[in-house]
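Visitor: Sharing a model that was predicted from the sequence below.
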Amino acid sequence: MSHLEQTKDFKGVADVFMRDPALYGSLLHFIEAVMTRASALTVAEREIIASYVSHLNGCDFCVGVHHATLKSLKADDDVLAQLTTGPHSSAIDDRLRAVLTFAEKLTRDPHGIGPDEIDTLRDAGWDDQAIEDAINVISLFAYVNRLVDATGVKGSTDYFAYVGEMLATEGYAPLIKMAARKAG
């Protein structure tokens, strides 16, 4: 159930974006860049980070969408199962585990991030650009999770599957185009 009158009939966060495309259009471009541009972090790894951060933040909607995206990307079922219990499973490789451990600290204790946390990521084999890319995914979902939860958007299994397939195959480009058309 939506918390805001203007979002009461919305099926998902895309409806929030389309309600005010002049406001959210730039955000959609940023999301597209963070989640799909060339990076040492694969698109699937960024989706895993997004899903894990969303789990940490208790955002069931974003967990649903990004798990569906990962399924469409053919992510390992063991990895998906571990995203709700933490990154310490053998299904998650050491490099990604380091990023997810960092994501948990940045999500729960952002003021506690310092040189040691960055060095741990470097020691795991990530360069500074990949680390910045991870920081952007983590920070982006801190915002999007709060937007979704505060507006009360809930989604459904069918919605998650539809959006997950779109994100896996086309990224955020369809939403950007829709927002541009709607903005005039």
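Guide: Happy to help now that I have it. For clarity, every value in this text was computed on a predicted model and none was experimentally measured.

Visitor: Only C-alpha atoms from now on, for both contacts and neighbour counts.
Guide: Noted.

Visitor: So which residue is dead centre in the chain?
Guide: For the chain, the residue nearest the mean C-alpha position is residue 50 (2.9 Å; CA atoms, centre = their mean).

Visitor: I'd guessed it sits against residue 137; true?
Guide: Yes: with contacts counted by CA atoms under 8 Å, residue 50 reaches residue 137, the gap being 6.4 Å.

Visitor: Figure out the helix or strand that the residue nearest to the centre of the chain lives in.
Guide: Using DSSP states H and E, residue 50 sits within helix 43-56.

Visitor: the longest helix in the protein is where?
Guide: helix 128-151 (DSSP state H).

Visitor: How far away from the center of its chain is that one?
Guide: From the chain centre to the centre of helix 128-151 is a distance of 7 Å (CA atoms, centre = their mean, to the nearest Å).

Visitor: Contact partners for the residue nearest to the centre of the chain?
Guide: Contacts for residue 50 (CA atoms under 8 Å, 6 or more residues apart in numbering) come out as 62-63, 66, 137-138, 141.

Visitor: Return the residues in contact with residue 167.
Guide: Residues near residue 167 by CA under 8 Å, 6+ apart: residue 69.

Visitor: so which helix or strand takes in the closest residue in space to residue 78 that isn't next to it in sequence?
Guide: In space, and not counting its chain neighbours, residue 78 is closest to residue 91: 5.9 Å by CA to CA, 6 or more residues apart in numbering. Assigned by DSSP H and E, residue 91 belongs to no helix or strand.

Visitor: coming back round to it: what residues are shared contacts of residue 50 and residue 137?
Guide: By CA under 8 Å, 6+ apart, no residue touches both residue 50 and residue 137.

Visitor: where along this structure do the helices fall?
Guide: 13-19, 21-36, 43-56, 60-72, 77-82, 94-108, 115-123, 128-151, 157-170, 173-183.

Visitor: then this one, side by side with the first:
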Amino acid sequence: MAFVSSLPDETVGPTVWQLHPEAYSAWPDICVSIMASESELTLGEKELIGAYSSALRGCRHCYTAHYPVAVAYGIDQELFQDIMRDPEDAPVDVKTRALLVFVKKLCDEPGTFSRADVERLMAAGWSERTASDAIKMSGLFAFMNVMMIGHGADDVDLTDIGPVHAIIRGRGKYGHGEGTGRQNVLLVMRESISKYGLFNTLKAIRRGRQLGVVGNKKKKAH
């Protein structure tokens, strides 16, 4: 439940931004510059970092918004349960395991994070650029995690929006629900149906409209 009286009980990112739009005007560009930039990380791995770091910080909103996108981009859904128990024992290759351990320490123990952690990641086969990419992505989601937790929106479950969210993220410049999804909802629906089926798409659209993040219908604050 939202902690701010001018927000709906079920509050999502775009709704929070409407409180102070000028303060968030640069946010889409920041997301594009970090998440859509060239990297040896795949789209799925980028979304995995975002979802995993959000889960570690206890932000259900961002976790459920992004783990379905990671799955849509090829990440095994069962992996999320494994890495939340212990990334060291996750059934993944050495490079992916090292990346997850790196992100976990950055989130859970930032005060003890050191050059040795970066060197261990690179020793597993990643580049220095990838270490920097993982840090930027974790930091990007940290901002949104704090925004959602602070406004009381961290418990909103966005899992059902996964199919449409994945399409929006993949359209051009890492689109956001408040932009691409609203403006091109029919195109997004057609693409989602072809990839994820009619049932999952309709469920996503229904939940998106309910929250005011898909289509032109906006949920009024109270």
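Guide: Yep, that arrived. Everything numeric here is computed off the predicted structure, so don't read it as measured data.

Visitor: related to what we said a few turns ago, mean shift between the helix holding residue 50 of structure 1 and structure 2?
Guide: When structure 2 is overlaid, helix 43-56 of structure 1 sits 0.9 Å from its aligned residues on average, using mean CA distance after the TM-score superposition for structure 1.

Visitor: Skipping adjacent residues, who's closest to residue 108 of structure 2 in space?
Guide: Using CA to CA, 6+ apart and skipping residues adjacent in sequence, the residue nearest residue 108 of structure 2 is residue 56, 7.3 Å away.

Visitor: What of residue 73 of structure 2?
Guide: In space, residue 73 of structure 2 is closest to residue 44, 4.7 Å off (CA to CA, 6+ apart).

Visitor: Can you name the residues that contact the one you found?
Guide: 69-75.

Visitor: Go again with 10 Å.
Guide: Residues near residue 44 of structure 2 by CA atoms under 10 Å, 6 or more residues apart in numbering: 50, 66-76.

Visitor: can you check residue 16 of structure 1 too?
Guide: Each residue near residue 16 of structure 1 by CA under 10 Å, 6+ apart is listed here: 6-7, 10, 24, 147-148, 151, 153.

Visitor: Skipping adjacent residues, who's closest to residue 14 of structure 2 in space?
Guide: Among residues not flanking residue 14 of structure 2 along the chain, residue 178 sits closest, at 6.0 Å (CA to CA, 6+ apart).

Visitor: Against residue 168 of structure 2, how distant is that neighbour?
Guide: 10 Å (CA to CA, to the nearest Å).

Visitor: just to revisit the earlier point, so which of the helices of structure 1 is nearest residue 1 of structure 1?
Guide: Closest approach to residue 1 of structure 1 among these (CA to CA): helix 128-151, 9.1 Å.

Visitor: Tell me which other helices or strands the closest one touches.
Guide: The contact analysis (3 or more CA pairs under 10 Å, 6 or more residues apart in numbering; DSSP states H and E) places helix 128-151 of structure 1 against helix 13-19, helix 21-36, helix 43-56, helix 60-72, helix 94-108, helix 115-123.

Visitor: Buried residues in it, which are they?
Guide: By neighbour count on 16 or more other CA atoms under 10 Å, the buried set for helix 128-151 of structure 1 is 130-131, 133-142, 144-145, 148-149, 151.

Visitor: rewinding a little: could you measure from the residue nearest to residue 14 of structure 2 over to residue 42 of structure 2?
Guide: Taking CA to CA, one finds residue 178 of structure 2 at 24 Å from residue 42 of structure 2.

Visitor: So these two - more neighbours on which side?
Guide: Between residue 178 of structure 2 and residue 42, counted using other CA atoms under 10 Å, residue 178 has the larger neighbour count: 18 against 13.

Visitor: That one against residue 27, yeah?
Guide: No: in this structure residue 178 of structure 2 lies outside contact range of residue 27 using CA atoms under 10 Å: 11.5 Å.

Visitor: what do those two both touch?
Guide: Here residue 178 of structure 2 and residue 27 share the contacting residues residue 17, scored by CA under 10 Å, 6+ apart.

Visitor: Give me the neighbour count for the closest residue to residue 2 of structure 1 other than its chain neighbours.
Guide: Sequence neighbours aside, residue 152 is the residue nearest to residue 2 of structure 1 in space, at 4.1 Å (criterion: CA to CA, 6+ apart). Neighbour count for residue 152 of structure 1, taken as other CA under 10 Å: 19.

Visitor: Please list all residues in contact with residue 152 of structure 1.
Guide: For residue 152 of structure 1, counting by CA under 10 Å, 6+ apart, the contacting residues are 1-4, 7-8, 10, 12-13, 61, 146.

Visitor: Just the buried residues from these, in ChimeraX please.
Guide: The buried subset of the contacts of residue 152 of structure 1, as determined by 16+ other CA under 10 Å, is captured in ChimeraX by this line:
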select :2,7,10,12,13,61
